[in-house]
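A.B. asks: Structural data only, the sequence is not supplied:
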């Protein structure tokens, strides 16, 4: 059996393909190789879209030609299909690949107070009119308010991953309760779940947290994480450095996965409840406290429960939309 590729390896391969597409159209042989690669693991198409977004972010930071010249494209040879280009490939990838990865691609023209919401188990990628992108996790909602002086987004609830394209005239602001988050460029995740502290993770670039020009603000560089205190009166804690593996686990939901590393079983069950109507019920307090580690499909709580039952020698019963886990009765 072939060993499954790691998400890091897939991302690196996707970045290499984007770089090759930037150098010019692919040959017929290269096109076939890329198509075969994309047709394999469903995570690869999502990785191509993320690599393209990061490449576009880098390109937009470069100084433009002060006197750009329009060059008309050469027509394709008669009766010959045009070679695959980066734009054509991304359109094709978005159509087939995002469906395979359970992501819906939605291009919107931002209007005042435009709202975007995802349902149970839905993950959606949104491209804003400035080229910035947002990936919304399940049961999330945000409101977009773009203006002439500021690009403003309010995360109402849920979880979102932002990739910000630089704009020297307009900062990108994510409104959080009493703690506006400002980014000039970069990629970061904000998680706002009821009953839990707002959690911010910076993947690339950097961002500032707090009102501009006031004391008490905090700058978060890449590969850091911070949880907001419950009261806006409380000082902000220092960002904590995190590893790339930690970031990959925290962002696994973009590929339809849930990653655990030592969380309690009842916490894992609550996380699965965000993605599915099937509920995992644990009717043993000792079993509920068992640690869980691994990468699981977010849409398969039943498969996860079967794995847990095998590992912890538990009894599994399914009653309608409930999967019930209990300890097996010990034999006398």
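C.D. replies: Sure, I can see it. Computed from a predicted model, the values in this text were never measured in an experiment.
A.B. asks: Only C-alpha atoms from now on, for both contacts and neighbour counts.
C.D. replies: OK.
A.B. asks: in the stretch 101-250 of the chain, which spans are helices?
C.D. replies: 244-250 (DSSP state H, counting those that start in this stretch).
A.B. asks: Roughly how far does the residue positioned nearest the centre of the chain sit from residue 49?
C.D. replies: Residue closest to the mean C-alpha point of the chain, counted by C-alpha atoms, centre = their mean, is residue 254 at 4.0 Å. Distance, residue 254 to residue 49, using C-alpha to C-alpha, to the nearest Å: 11 Å.
A.B. asks: what's the longest helix in this structure?
C.D. replies: Among the segments of the chain that qualify as a helix by DSSP state H, the longest is helix 43-60.
A.B. asks: and that helix, what does it pack onto?
C.D. replies: Applying 3 or more C-alpha pairs under 8 Å, 6 or more residues apart in numbering; DSSP states H and E, we find helix 43-60 packed against helix 7-22, helix 28-38, helix 86-100, strand 151-164.
A.B. asks: List the contacts of it.
C.D. replies: Applying C-alpha atoms under 8 Å, 6 or more residues apart in numbering, the external contacts of helix 43-60 come out as 7, 10-11, 14-15, 17-18, 37-38, 90, 93-94, 97-98, 101, 133, 163-166, 185-186, 255.
A.B. asks: put this beside the first:
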């Protein structure tokens, strides 16, 4: 490894995730000295969180062995992805947050295999529900349905959907998520849910949001972000931006690059890693065409003047220009 690499000095990192990634990259991708190995052992013993973070990276590393290199049509001269290169290129330093939050990095799109309704990455689907309501699903979305003469309920497991709820003798329409529950008699709204956080934007009528600590009535033209732990402030809903995916576009205005990349994961195969914290926070304003997902990264790189490096169709790294 280059002697100038920050990965050779894990103590410079101010958070456990960075330190774990730095030690991992050094031990797996370089030639650590006996002194460095002793320092690593001391770091592991200093705090149980250190050992846990390092163990999560070991799990991620094991998953990376499942990758099968394929020819890269967009950049045929790029080197194949090997497990050694996976570390030596610094990819470990870009996945700290991911390693801390999930063990299914390379299994995107195959979760919730038994859901009643699912869309693949990049797929859009319109569904007529048993009560006459309509559901429009964005890419990588999964739901369960529970309808009867006296009940109409949906469980949004993950993803994003636009609901057009019609009134019914069966009573209120309810949606459960990991973040909380929604109820309405009649409304149109967009709901997205990833992990333990949800975001709601109401375009017609009114929706009630119920969490463990709060009940909120959200009216037309308003938006709310909520989780089990906290409910955000009610905001004006930028509906044209929030609902642009329904007409085949993604619209971002002054959003952090990290937010943009998270959204792109719903619409294109593979994973994108931002290799610089300042780059992840950089604000982005652009419009992307969902009909051409293969062009999304090219548009993004031109708009931000960032460098992209691709290893197979599964991994793309973003660097400052």
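C.D. replies: All right, it came through fine. This one's a predicted model, so the numbers in the text were calculated from it and none came from an experiment.
A.B. asks: residues in contact with the residue lying closest to residue 214 of structure 2 once chain neighbours are set aside?
C.D. replies: Nearest residue to residue 214 of structure 2, sequence neighbours excluded (C-alpha to C-alpha, 6 or more residues apart in numbering): residue 231, at 7.3 Å. By C-alpha under 8 Å, 6+ apart, residue 231 of structure 2 lies in contact with 211, 214, 224-225.
A.B. asks: do residue 291 of structure 2 as well
C.D. replies: residue 248.
A.B. asks: Quick one: classify it as helix, strand or coil.
C.D. replies: What DSSP: H, G, I helix; E, B strand; the rest coil gives for residue 291 of structure 2 is coil.
A.B. asks: again with the one 10 residues further on
C.D. replies: Going by three-state DSSP, the secondary structure assigned to residue 301 of structure 2 is helix.
A.B. asks: Show me what it lines up with in structure 1.
C.D. replies: Taking TM-score structural alignment, residue 301 of structure 2 has residue 309 as its aligned residue in structure 1.
A.B. asks: Next, work out how far apart its match and residue 302 of structure 1 are.
C.D. replies: Taking C-alpha to C-alpha, one finds residue 309 of structure 1 at 10 Å from residue 302 of structure 1.
A.B. asks: Equivalent analysis for residue 163 of structure 1, please.
C.D. replies: In terms of C-alpha to C-alpha, residue 163 of structure 1 sits 33 Å off from residue 302 of structure 1.
A.B. asks: quick one, which of these two is more surrounded?
C.D. replies: residue 163 (25 against 19; other C-alpha atoms under 10 Å).
A.B. asks: how about the residue nearest to the more buried one when sequence neighbours are not counted, what does it touch?
C.D. replies: The spatially closest residue to residue 163 of structure 1, leaving aside those adjacent along the chain, is residue 187, at 4.3 Å (C-alpha to C-alpha, 6+ apart). Applying C-alpha under 8 Å, 6+ apart to residue 187 of structure 1 gives the contacts 161-164, 202-206.
A.B. asks: again, but for residue 186 of structure 2
C.D. replies: Contacts of residue 186 of structure 2 (C-alpha under 8 Å, 6+ apart): 164-167, 172-173, 205-206.
A.B. asks: Just the buried residues out of those residues, in ChimeraX syntax.
C.D. replies: To isolate the buried members of the contacts of residue 186 of structure 2 in ChimeraX, using 16 or more other C-alpha atoms under 10 Å:
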select :164,165,166,172,173,205,206
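A.B. asks: which of the contacts of residue 186 of structure 2 lies closest to residue 152 of structure 2?
C.D. replies: residue 173 (5.4 Å; C-alpha to C-alpha).
A.B. asks: ok, the closest one touching residue 164?
C.D. replies: No: between residue 173 of structure 2 and residue 164 there is no contact under C-alpha atoms under 8 Å: 10.5 Å.
A.B. asks: For residue 44 of structure 1, see how far away residue 157 of structure 1 is.
C.D. replies: Counting by C-alpha to C-alpha, the gap from residue 157 of structure 1 to residue 44 of structure 1 is 29 Å.
A.B. asks: Among the two, which residue is more densely surrounded?
C.D. replies: In this view residue 157 of structure 1 and residue 44 are compared by other C-alpha under 10 Å, and residue 44 has more residues nearby, 26 against 18.
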